[in-house]
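Q: could you work out the structure for the sequence below:
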Amino acid sequence: MNSHYPDWNQLHAFLATVETGSLSAAARELGLTQPTVGRQVAALEQDLGVMLFERVGRSLSLTAAGRELFESARSMSEAASRLTLIASGQSQSIEGLVRITASDIVAAYTLPPILKSLHEAAPGIEIEIIAANDVRDLMRREADIAIRHVPPEQPDLIARRCRGTTARLYAATDYLDAQGRPNTGAALAEADFIGYSATDGLVGELNARGVPVTRRNFRWTTGSVVTAWEMIRQGLGIGVMFRDAAEGVEGIEPVLPELPPFEVPIWLAVHRELHTSRRIRLVFDHLAAALG
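A: Model (predicted):
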């Protein structure tokens, strides 16, 4: 890429095109004509000396250079929006309810400090947390913003991949004192495990890591990650838990910490239509910044 900075109007046109999915939709969002948006995107490609989109008929798909620029430009846009709100004091005047759906463990352990900083920036915003481990449907307005561990598939949603986290095996110190501390995966063949309602996937993941468990090892199962965490804490068995919730908790130890961790992606999603709401955009950007 060339070393000089691109024009912000061109970047804005590029961002809108990616987020809305087409030049025509970007033009409607920006209040411009489609040819104008097309010229701005083409000028950006020329200035940078790269192709940002692959054009197949009327469809557009990002190139590798386009994806790289999109991540950087999106971060710039979010930072500029936050600075503008803070400088103008508008964040203090934005009011109303925003509903966020997240898994119960994210709602209990990840969101509270983020919501505290959000309240300091925008005290007029009210937040309702829908702690649910099923995927709530943004298309039916069951929530305004979703924090998910799988990417949303609906084309009318704006999705943002965040930093993510990892998970590993943990157990209570009392449980390990009584049962012994394993030093190999094979030593867990007879251990009691705490699992979730659908355990087949977890059995496969553990087997792939050299832990020869079967469904019979899962003496306790639940659909609630928070409930599973409490079972682990109270010494019922070994379970997989997010690092963010488990690390540093008194009376809890990692089990076989040398095993490769489970990767847990985190996605933010919002309906394109709702993304134009100032309060929802503010909360979405705050979550995106906090979650990475």
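Q: for the rest of this, base every contact and every neighbour count on C-alpha atoms.
A: Fine.
Q: which strands and helices sit next to the helix or strand hosting residue 73?
A: When elements are assigned from DSSP states H and E, residue 73 belongs to helix 64-88. Contacts defined by 3 or more Cα pairs under 8 Å, 6 or more residues apart in numbering; DSSP states H and E place helix 64-88 against helix 8-20, helix 278-291.
Q: to check against the first, give me the structure of this:
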Amino acid sequence: MHFCMDWRSMKFDWNRARAFLVTAEEGSLSAAASALGMTQPTLGRQVAALEEELGVLLFDRVGRGLTLTANGLKLVDHVRAMGEAASHVSMTASGQSTTIEGTVRITATEVASAYVLPAMIAGLRAAHPGIEIELVATNNLRDLRRREADIAIRGVRPTDPQLIARKLSQETACLYASKGYLAVHGPFETPGALAQAQFVGFEENDQFLEGLNAQGLTVFEHQFPVRTSAHLVQWQMVRQGLGIGVMVSRIGDADPLVCRATPWLPAFEFETWLVAHREVNTSRRVRLVFDWLVKEFKNLPAVA
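A: Below is the predicted model:
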């Protein structure tokens, strides 16, 4: 469902809101009036008009000063954000603001979050220190339509027409084992030899098991004596010699503790997609991060 703002029903007066905010920050009508360059009665009327408009009391009088009521406390942060936004609008219109600021939330797999994105984010932060990144490392898909993230890095192309997607790369993954494990239990030079192998699996292991068998291997559930819900934990178990596991080729091939357990087996192929809501076309900070990631992924070395 597309959310559409009902502009006709919005009658909020920014001048009244500004009067309320400055009064809250200065602590008295006289100090606020001085800060705004207006008379105290005029400022008092604006604050009173806002209270009447909202139907709530915003200040309690304490001696000569004012303190925020519970309703005033609820409102002040929202109005402060409006003030900051108004300031940015004014600065941008006058050509004073060339920086892009704010938080962008990225969701990516555990592996991409741990091994690929840190260097990219470091470069982004160095070039654009006003951008703050919140990285959600999960193998579960987050709903961009519900704003659970601004940008997602996924292994499948989205089908939702409200999402914008850019293919980043064609990746491969292979089966790996520690050199110590292969020295004792290997080599696994044929599919049949894998019948004696142990694998490190996942909590929801059906997809991994089906993928192995789809490659012409004959692997059974009892060959997964150790399982975990986290891919990064699975990888550490593989590195420690608990069995065979799967990893993105560019990461597994670079790890000195492991080697490909089945070099004769064709690599598993998958795509990497950068996905964002259509808001990427209207949000400067989301667009900046989106374009930065596209550029950085292009610069990754090709997989063997």
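Q: any idea what the TM-score comes out to?
A: With the length set by TM-score structural alignment, normalised by the length of the first structure, the two chains reach a TM-score of 0.66; 204 aligned residues with a Cα RMSD of 1.9 Å.
Q: ok, now how distant is the counterpart of residue 193 of the first structure in the second structure from residue 99 of the second structure?
A: Correspondence of residue 193 of the first structure to the second structure, assessed by TM-score structural alignment: residue 199. Distance, residue 199 of the second structure to residue 99 of the second structure, by Cα to Cα, to the nearest Å: 50 Å.
Q: neighbour-wise, which of these two wins?
A: The residue with more neighbours, out of residue 199 of the second structure and residue 99, is residue 199; 28 against 11, by other Cα atoms under 10 Å.
Q: please, where are all the helices along the stretch 1-150 of the second structure?
A: For the stretch 1-150 of the second structure, applying DSSP state H, counting those that start in this stretch gives helices covering 14-26, 29-36, 40-54, 70-93, 110-111, 117-127.
Q: out of those helices, flag the one nearest residue 243 of the second structure.
A: For the helices of the stretch 1-150 of the second structure, proximity to residue 243 of the second structure was assessed by Cα to Cα; helix 110-111 is nearest, at 18.8 Å.
Q: so which elements touch that closest one?
A: So helix 110-111 of the second structure, by 3+ Cα pairs under 8 Å, 6+ apart, packs with helix 231-239.
Q: what about stretch 254-270 of the second structure, distance to the chain center?
A: Relative to its chain's centre, stretch 254-270 of the second structure lies at 29 Å (Cα atoms, centre = their mean, to the nearest Å).
Q: what span of the first structure lines up against that stretch?
A: Aligned by TM-score structural alignment, stretch 254-270 of the second structure falls on residues 248-264 of the first structure.
Q: list the buried residues for that stretch?
A: Buried residues in stretch 248-264 of the first structure, counted by 16 or more other Cα atoms under 10 Å: 252, 253, 254, 255, 256, 261, 262.
Q: same check, this time on stretch 154-162 of the first structure
A: Quick answer for stretch 154-162 of the first structure (16+ other Cα under 10 Å): 156, 157, 158, 159, 160, 161, 162.
Q: equivalent range in the second structure for it?
A: Aligned using TM-score structural alignment, stretch 154-162 of the first structure spans residues 160-168 in the second structure.
Q: mind checking how far the match of residue 193 of the first structure is from residue 205 of the second structure?
A: 11 Å.
Q: try residue 185 of the second structure
A: 23 Å.
Q: residue 244 of the second structure too?
A: 14 Å.
Q: what's the match for residue 227 of the first structure in the second structure?
A: Matched by TM-score structural alignment, residue 227 of the first structure corresponds to residue 233 in the second structure.
Q: one more: residue 204 of the first structure?
A: Match for residue 204 of the first structure (TM-score structural alignment): residue 210.
Q: correct me if wrong: residue 40 of the second structure contacts residue 30.
A: Yes - with contact defined as Cα atoms under 8 Å, residue 40 of the second structure reaches residue 30; the gap is 5.6 Å.
Q: how about a markdown table for the helices and strands packed on helix 64-88 of the first structure, with distance to residue 116 of the first structure and mean neighbour count added?
A: Listed next are these as a markdown table, based on distance: least, Cα to Cα, whole Å; neighbours: other Cα atoms under 10 Å:
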| stretch | distance to residue 116 of the first structure | mean neighbour count |
| --- | --- | --- |
| helix 8-20 | 29 | 20 |
| helix 278-291 | 11 | 19 |
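Q: just the element for the residue of the first structure most remote from its centre, please.
A: Ranked by distance from the centre of the first structure (Cα atoms, centre = their mean), the top residue is residue 178, with 37.7 Å. Following DSSP H and E, one finds residue 178 of the first structure within helix 173-179.
Q: so where is that helix in the second structure?
A: Counting by TM-score structural alignment, helix 173-179 of the first structure corresponds to 179-185 in the second structure.
Q: can you show me the strands along the stretch 101-250 of the first structure?
A: Using DSSP state E, counting those that start in this stretch, the strands of the stretch 101-250 of the first structure run over 125-131, 145-148, 157-161, 165-172, 193-196, 218-222, 238-242.
Q: what's the separation between the residue nearest to residue 251 of the first structure when sequence neighbours are not counted and residue 229 of the first structure?
A: Using Cα to Cα, 6 or more residues apart in numbering and skipping the chain neighbours, the partner closest in space to residue 251 of the first structure is residue 173 (5.2 Å). Shown here: residue 173 of the first structure relative to residue 229 of the first structure, a distance of 14 Å by Cα to Cα.
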